[in-house]
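# Here is a sequence together with a model predicted from it:
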Amino acid sequence: MPISQIAIGSPAEATRADALKAGLAEFISMLIFVFAGEGSGMAFNKLTDSGSTTPAGLVAAALAHAFALFVAVAVGANISGGHVNPAVTFGAFIGGNITFFRSIVYWIAQLLGSVVACLLLKFATGGLETSAFSLSSGVTVWNALVFEIVMTFGLVYTVYATAVDPKKGNIGILAPIAIGFIVGANILAGGAFDGASMNPAVSFGPAVVCWSWSGHWVYWLGPFIGSAIAALVYDVIFIGSNSHEQLPTTDY
C-alpha cells in the first residue's frame, strides 16, 4: 500500500544542493507557466474588452495553459521531475515517490514562482492585476469542489500513467504533452464554472497580488483530494507493491 511507502525524510534534506536546485527548477517552471497562462487572459481582456469570459476566451485560455504547461514540465523534468503543481507533488508524496521535506521545498518554490509571475505581469502591464479565481454565477463552493477533485484526479492520473509508472517505457517521452493536453481539456470543461485551477499555486499567485480570497480554500482542498485519490488508485491497482520502486531524485 502507498501509505507504507510514504517517506518523511530529514529536515537536512531541504538544504541539500540537489533539493535546492530542484526547488529552483520548480520556481522557474511555475513562473513560465503562470506568466504565459495568466498573461494570455489579461491580453485577451485588453484586446476584446473582458472577452476572456466568452467561448473564444475560454478556448484561448485552454490553449495557452496547455502549451505553457507542456513547456514548463519539459524544461523541469530532468531536474525536479517537472511537477509545476503542489497537488502533483502531493500525489507523488502519497505514492512514496518524494519525501515530505523535499515536497516542502517544492511547494514553497511553486508558490513563490506563481506570486512573482503575477507581480511581473502587473508591472509589465502598467498596473493591471491578474484576476483571482472565482466561482461563476449559480455555482456553489461544493459544485466547484467536485469540479476541482475530478479535474485534478484526471491530471494526476495522467502524470502517474505517463511519468511515474515504472512500466511507462517510451510513453514517458510524451508525458509533458499528455499533461498539457489534459489541463487544456479540463479548462474547456470547467473553466466556465470555477476557472478550472487544478493547481493551488496557480490560484495562490493572483489571490495574493489582488488580495482576494473568496472561496480560495476550494482551490486547495479540491486539488489535494483529487491528487490523493489518483495516486492511491494508480499506485495500488496498476503499479502495486511488487513493481514499486523509489524513483531517482531527478524524477517524481
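Received it, and whenever you're ready, just let me know what you need. Quick caveat, the model's predicted, so the values are computed rather than measured.
# going forward, measure contacts and count neighbours with C-alpha atoms only.
Will do.
# Contact partners for Ala72?
Contacts here follow C-alpha atoms under 8 Å, 6 or more residues apart in numbering; on that basis Ala72 touches 29-30, 32-33, 82, 84.
# Please read the previous query as pertaining to Val146.
Per C-alpha under 8 Å, 6+ apart, neighbours of Val146: Gly222.
# Sitting in helices, which of the contacts of Ala72 do you find?
Residues from the contacts of Ala72 lying in helices, with DSSP state H as the criterion: 29-30, 32-33.
# Selection in ChimeraX covering whichever of those are buried, please.
For the buried members of the ones in helices among the contacts of Ala72, the matching ChimeraX selection, counting by 16 or more other C-alpha atoms under 10 Å, is:
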select :29,30,32,33
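# Got another one to weigh against that:
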Amino acid sequence: MPIRNIAIGAPQEATHPDTLRSALAEFISTFIFVFAGSGSGIAYNKLTDDGAATPAGLISASIAHAFALFVAVSISANISGGHVNPAVTFGLFVGGNISFLRGVIYIIAQLLGSIVASLLLAFVTGLAVPAFGLSAGVGVGNALVLEIVMTFGLVYTVYATAVDPKKGSLGTIAPIAIGFIVGANILLGGAFDGASMNPAVSFGPAVVSWSWSNHWIYWVGPLVGGGIAGLIYEVVFIGSQTHEQLPTTDY
C-alpha cells in the first residue's frame, strides 16, 4: 500500500544542500506568485478607489493568479517540484511522496516567501495588503467546505498531471493545468471567501495587515482538501496500478 511510504525523514535531511536549494526555490516561486496575485488585488482597489467588487475585478484576479501560478510552478518544478502551496506539500506527504521534515522546510520557505512579498507590496504601493475574509452572508461552515472542495480539485490536478508516474507527455502541461484550476476556482469562490486554496497566500497578507478573522479556515480547509486528494489519488489511482496504460490506438 503506498501509504507505507510515509516517512519522517532523517534529521540531516533538513540541512542537506538539495533540501536547502529546493527550499530557496519554493521561497522564490511563492514570492513571485503572491507578489503578482495579491498585487493585482491592490491594483484593483487603487483603480476603483476601494469600490465594491465587480465581475470584471473577479475575472482580472482569476487571470492574474492563473498566469502567476503557471510561472511559479514552472520555474521551480525541476528543483523542488513546484509546490508553491503548503496544501500541495501536505497532500504529497500524505501520499508518501515527500518526507515530513522536508515538507516542513518547504512550508516554512513558502510562508516566508509570502510574508516578504506582502511586505514589499505594502512598501512599494503604500497601500494596505488585503487579507482574506468571508463575504457578507457567507457562513464559516460554507467557507470551510468551499476551501476543502476547491483545494481537493487543485491537489488532485497536481497528482494527475505532475505526480502520477504514468502521466507521460501530460506532465509538460502540468504548470498550466494547475494554474487553470486555480483561476477557475477563483471565479467560483472569489466572491464568497476569496478562494485561497493556499495557506501561504493567506498567511502573508494576514501578517502584514494583522487581520486574523476566520484565518483558521484558510489553513484547515486547504490542508484537509489537499490531504484527501493525495490519499485518494495515491491509493486508488497510483498504488493499485498493475498494468501499463493501453495505447490510444487500442481504444
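Perfect, I can see it now. These numbers were taken from a predicted model, which means no experiment stands behind them.
# cool, now which of the contacts of Ala72 of structure 1 survive the switch to structure 2?
Retained contacts for the contacts of Ala72 of structure 1 in structure 2, judged by both residues aligned by TM-score structural alignment, their matches' C-alpha atoms under 8 Å, are 29-30, 32-33, 82, 84.
# For the residue lying closest to Val235 of structure 2 once chain neighbours are set aside, grab the count of nearby residues.
Distances taken as C-alpha to C-alpha, 6 or more residues apart in numbering put Pro2 closest to Val235 of structure 2, at 6.1 Å, once the chain neighbours are dropped. Using other C-alpha atoms under 10 Å, Pro2 of structure 2 has 16 neighbouring residues.
# these two touch, right, Pro2 of structure 2 and Asn97?
No - counting by C-alpha atoms under 8 Å, Asn97 is not a contact partner of Pro2 of structure 2; they are 9.3 Å apart.
# Which secondary structure element is home to Lys46 of structure 2?
According to DSSP states H and E, Lys46 of structure 2 maps onto helix 17-47.
# okay, now Ser10 of structure 1: neighbour count?
Around Ser10 of structure 1 there are 12 residues (other C-alpha under 10 Å).
# Contacts only, for the closest residue to it other than its chain neighbours.
Sequence neighbours aside, Phe101 is the residue nearest to Ser10 of structure 1 in space, at 6.5 Å (criterion: C-alpha to C-alpha, 6+ apart). Shown in contact with Phe101 of structure 1 (C-alpha under 8 Å, 6+ apart): 8-11, 13-14.
# before we move on, back to that, is it possible to export the kept ones among the contacts of Ala72 of structure 1 to TSV including distance to Ala72 of structure 1?
Output for those, formatted as TSV (distance: C-alpha to C-alpha, whole Å):
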residue	distance to Ala72 of structure 1
Ser29	5
Met30	7
Ile32	6
Phe33	6
Gly82	7
Val84	7
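# which of those lies closest to Leu63 of structure 1?
Nearest to Leu63 of structure 1, judged by C-alpha to C-alpha, of the kept ones among the contacts of Ala72 of structure 1 is Phe33 at 12.2 Å.
# Nearest to the spatial middle of structure 2, which residue is it?
Nearest to the mean C-alpha position of structure 2, by C-alpha atoms, centre = their mean, lies Asn85 at 3.5 Å.
# doesn't Pro199 make contact with that residue?
Yes - counting by C-alpha under 8 Å, Asn85 of structure 2 touches Pro199, with 7.0 Å between them.
# what about the helices in the stretch 101-250 of structure 1?
141-159, 175-194, 200-210, 218-233, 240-243 (DSSP state H, counting those that start in this stretch).
# so what's Ser212 of structure 1 up against?
Ser212 of structure 1 neighbours (C-alpha under 8 Å, 6+ apart): Ala132.
# Tell me the one of the ones in helices among the contacts of Ala72 of structure 1 nearest Trp107 of structure 1?
Met30 (10.6 Å).
# Thought Val84 was touching that closest one, still the case?
Yes - under the criterion of C-alpha under 8 Å, Met30 of structure 1 makes contact with Val84 at 5.4 Å.
# Mutual contacts of the two, please.
Contacts common to Met30 of structure 1 and Val84, judged by C-alpha under 8 Å, 6+ apart, are 72, 110.
# Tell me the spacing between the residue nearest to Ser10 of structure 1 and Ala17 of structure 1.
Phe101 of structure 1 sits 14 Å away from Ala17 of structure 1, taking C-alpha to C-alpha, to the nearest Å as the criterion.
# re earlier: which of the contacts of Phe101 of structure 1 has the most neighbours?
Greatest neighbour count in those, by other C-alpha under 10 Å, goes to Ala14: 19 neighbours.
# Check the secondary structure at it for me.
Here Ala14 of structure 1 is recorded as helix under DSSP: H, G, I helix; E, B strand; the rest coil.
# Test my guess that it contacts Arg102.
Yes - using C-alpha under 8 Å, Ala14 of structure 1 is in contact with Arg102, at 5.9 Å.
# What is the nearest of the kept ones among the contacts of Ala72 of structure 1 to Ala109 of structure 1?
Nearest to Ala109 of structure 1, judged by C-alpha to C-alpha, of these is Met30 at 8.3 Å.
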